[in-house]
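Student: prediction below, plus the sequence it came from.
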Amino acid sequence: MEWNGIPPRGLVTSAFQEMAVDMCRGRDLLSVAKQLSVAYSTLERWYYQLAPQRLAQPKEHEAPEVVCLDEFALQKGHKYGVNLMDAQTGHIWQVTEGRSREQVRNALQQWPFRKAPHVVVTDLAPGMAETVRQVWKHTLVVADKFHVIQLFSKALEATRKRTHARGTHRRGRHEQRLLHTIPDKLKPEELQELKNWLAEDPHLKRLYFALQDIRTVYAVQTQEAGEEALQKWIDDHLYSP
């Protein structure tokens, strides 16, 4: 017997398969499979059959002006890839396996739009900016905020471990929170504790306020104010040891 909407030798309608795949947006396949009482392997097969048909087609969209270029682990420690994401909408337009400079260059050359982006935001990996400029000569390369802040966080942590007496693990976690939390989110007694601690360690204090000042740069809302804040940061910290 045949039923409308159920393919030959199938057990569910095409509409149900499409609904199941749509439910996977922003969720993992396992949780959706459990919710629908469908075998994980079955849902996985539906997903990889139907999901590509639902992807946005570049020919139907204007080329993004600002793109985020990031690497990610396909299999941590073994297999990596890079993706190119529209910074305005969050849509990932391209995923390519590999993260070597040659593989990144090939990925950029496969960009599905005719027009190169005006800006590429990426991490601080050596050679990444140079690789982008080799393919897209007139594209601006911007270091993303997360990795810039991470430089300060690593320097703070290294100095804390080197200069401060080792205590319990709990004490170390407490010190990390004092150093890395935005001051406005600390309690008054924690701010006072931090103030006393920094007064005893001038080098740690310089690093700490360099971090707070760079956060001020990122907090401004206009290009003019940003340029002024960045120049002030350079003037204040250019000769810091």
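Tutor: Sure thing, it's come through.

Student: for the rest of this, base every contact and every neighbour count on C-alpha atoms.
Tutor: Fine.

Student: who touches stretch 144-159?
Tutor: By C-alpha atoms under 8 Å, 6 or more residues apart in numbering, the residues outside stretch 144-159 that reach it are 121-124, 176, 179-180, 204, 207-208, 210-211, 214, 218.

Student: what do you get if the cut-off is 10 Å, keeping everything else the same?
Tutor: If you take C-alpha atoms under 10 Å, 6 or more residues apart in numbering as the criterion, stretch 144-159 is touched by 68-70, 120-125, 160, 162, 175-176, 179-180, 201, 203-208, 210-212, 214-215, 218.

Student: buried ones in it?
Tutor: Across stretch 144-159, burial judged by 16 or more other C-alpha atoms under 10 Å covers 144, 152-153, 156.

Student: related to what we said a few turns ago, narrow the contacts of stretch 144-159 to those in helices?
Tutor: 160, 162, 175-176, 179-180, 203-208, 210-212, 214-215, 218 (DSSP state H).

Student: against residue 184, how distant is the spatially most central residue of the chain?
Tutor: Nearest to the mean C-alpha position of the chain, by C-alpha atoms, centre = their mean, lies residue 70 at 6.9 Å. For residue 70, the distance to residue 184 equals 31 Å [C-alpha to C-alpha, to the nearest Å].

Student: what do you get for residue 69?
Tutor: Distance of residue 69 to residue 184, given as C-alpha to C-alpha: 32 Å.

Student: who's more crowded, these two?
Tutor: Shown here are residue 69 and residue 184; by other C-alpha atoms under 10 Å, residue 69 has more neighbours (24 against 8).

Student: in addition, the following structure is provided for comparison:
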Amino acid sequence: MSDHTDWLPFWQDFRLLDLQIFDDRVCVVLAPDRARLACGICAKPCRQVHERVRRSVRDLPMLGMPVFLDLTLYRLDCAGCGRHLQRVPWLDRHARLTRRLAQAVAECCARMPVAHVADMFGLHWGTVRRLDHQRLQALVELLPTPRPRRLIMDEFALFKGHRYATVILDADTRRVLYVTQGRSRRAIRPFFEQLGPEGRARIEAVAMDMNTAFDLEVRAQCQSARIVYDLFHVIAKYGREVISRVRVDAANQLRHDRPARRVVKQAHWLLLRNPASLNEREQVRLDEVLQANKPIMTVHIMKEGLRSLWTAPDAWEWRRRWRQWHAHAAESGIPALMHFASVLKPYWRGILARVRWPMHTGQLEGINNKIKVIKRMAYGYRDIDYFFLKIKAAFPGNAR
């Protein structure tokens, strides 16, 4: 291709000298336009050339093949800055990829796994991950300084083998504020230290499950905050420790009555589900199980009574329901139910707080499901910090 001096918008301040198409790549030879030379530090025009430098740079694919730019760069003698490479508007300092290629790679990483993006652009996966990390870091740094008043705390499985991570969410903006490994007091303490005394004093309520570590650390860091225990976790705990135990005991007592035993054993999920979500056929099956076994009927009715504690209109009505529920638990004579009631007693303040602060961890449960999708899409993450950065960038919250 013949030499010419036409200015190209996508390779600003450079002249196209040659373009060669090979079987596996496209090679573009570019040289600076001497009339447009500027210092790479102060961006002021400069004509004093000290030396020439050759550099090979990757650009966006062309014709389905990778594009390599064979650049000639000038090192200039700037009166104010000294000797530095010329300014290249479309190329970062020391970079081997053009800005538009780096941007395209980073944008694809928001929707595709890093390995797939690397294959698509013909880049090393480490390079792609670095570009995505830079994009995520820039997004997170642009977010406004958080000023949370209400928090939601929960955990999700990080790896197999009971290894967990903790997520802290701003209940008002739905922004993920903090992600860390573990679910201990030590794990979440840095978050409260980052808030500072003023930020900790601003916290009014924190929703969580009955995690003693979370409870103790919040009370120590935010003395004025109210702990709000989540209904879902309490009911789930009741299902595991009471309903499932009573159902197993009832099935063991029916060893000589196989048909009845089979009905009880197959009712596991029916007893744990919300009765409002059952269809007509499932409701009939549930009624048969409840009519056939009195202890099962008792713990099932007590589950609905426990659920009603979270819907009390005021503190006086809550107190009445709380006392009534504990009285019925004591009168039932069912060991699993009586034990659960005794364990639940010390947590009454966190349940009562639901009347004043109608909060729950449902928002965070939905986010945890999306976190699982992010993890599955990449087939897991070895770099935990990179994974946590992806989570923060994926849930920037809504402006108040």
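Tutor: Alright, I've got the coordinates. If you're wondering where the values come from, they're calculated on a predicted model, not measured in any experiment.

Student: returning to what we had before: now render the buried residues of stretch 144-159 of structure 1 as a markdown table, adding secondary structure and distance to residue 106 of structure 1.
Tutor: Shown next, in a markdown table, are those (DSSP: H, G, I helix; E, B strand; the rest coil; distance: C-alpha to C-alpha, whole Å):
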| residue | secondary structure | distance to residue 106 of structure 1 |
| --- | --- | --- |
| 144 | coil | 22 |
| 152 | helix | 32 |
| 153 | helix | 33 |
| 156 | helix | 37 |
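
Student: in TSV, list those along with distance to residue 60 of structure 1.
Tutor: Converted to TSV, the buried residues of stretch 144-159 of structure 1 look like this (distance: C-alpha to C-alpha, whole Å):
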residue	distance to residue 60 of structure 1
144	28
152	42
153	42
156	47
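
Student: quick one: contacts for the counterpart of residue 135 of structure 1 in structure 2?
Tutor: Under the alignment (TM-score structural alignment), residue 135 of structure 1 pairs with residue 221 of structure 2. Listed by C-alpha under 10 Å, 6+ apart, the contact set of residue 221 of structure 2 reads 189, 192-193, 196-197, 200-201, 203.

Student: residue ranges of the helices in the stretch 101-250 of structure 2, please?
Tutor: If DSSP state H, counting those that start in this stretch is used as the criterion, the helices of the stretch 101-250 of structure 2 fall at 114-121, 125-142, 185-202, 212-221, 231-238, 244-253.

Student: what about residue 59 of structure 2, neighbour count?
Tutor: 20.

Student: for it, give me its contacts.
Tutor: Residues in contact with residue 59 of structure 2, defined by C-alpha under 10 Å, 6+ apart, are 26, 28, 66-69, 96-102, 121.

Student: emit the PyMOL select command for whichever of the residues you listed are buried.
Tutor: Burial among the contacts of residue 59 of structure 2 is assessed by 16+ other C-alpha under 10 Å; the matching PyMOL selection reads:
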select buried, resi 26+28+66+67+68+69+96+97+98+99+101+102+121
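
Student: could you dump the contacts of residue 59 of structure 2 to JSON lines with distance to residue 174 of structure 2 and secondary structure?
Tutor: Listed next are the contacts of residue 59 of structure 2 as JSON lines, based on distance: C-alpha to C-alpha, whole Å; DSSP: H, G, I helix; E, B strand; the rest coil:
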{"residue": "26", "distance to residue 174 of structure 2": "46", "secondary structure": "strand"}
{"residue": "28", "distance to residue 174 of structure 2": "47", "secondary structure": "strand"}
{"residue": "66", "distance to residue 174 of structure 2": "41", "secondary structure": "strand"}
{"residue": "67", "distance to residue 174 of structure 2": "42", "secondary structure": "strand"}
{"residue": "68", "distance to residue 174 of structure 2": "44", "secondary structure": "strand"}
{"residue": "69", "distance to residue 174 of structure 2": "44", "secondary structure": "strand"}
{"residue": "96", "distance to residue 174 of structure 2": "38", "secondary structure": "coil"}
{"residue": "97", "distance to residue 174 of structure 2": "36", "secondary structure": "strand"}
{"residue": "98", "distance to residue 174 of structure 2": "35", "secondary structure": "coil"}
{"residue": "99", "distance to residue 174 of structure 2": "32", "secondary structure": "helix"}
{"residue": "100", "distance to residue 174 of structure 2": "32", "secondary structure": "helix"}
{"residue": "101", "distance to residue 174 of structure 2": "32", "secondary structure": "helix"}
{"residue": "102", "distance to residue 174 of structure 2": "30", "secondary structure": "helix"}
{"residue": "121", "distance to residue 174 of structure 2": "35", "secondary structure": "helix"}
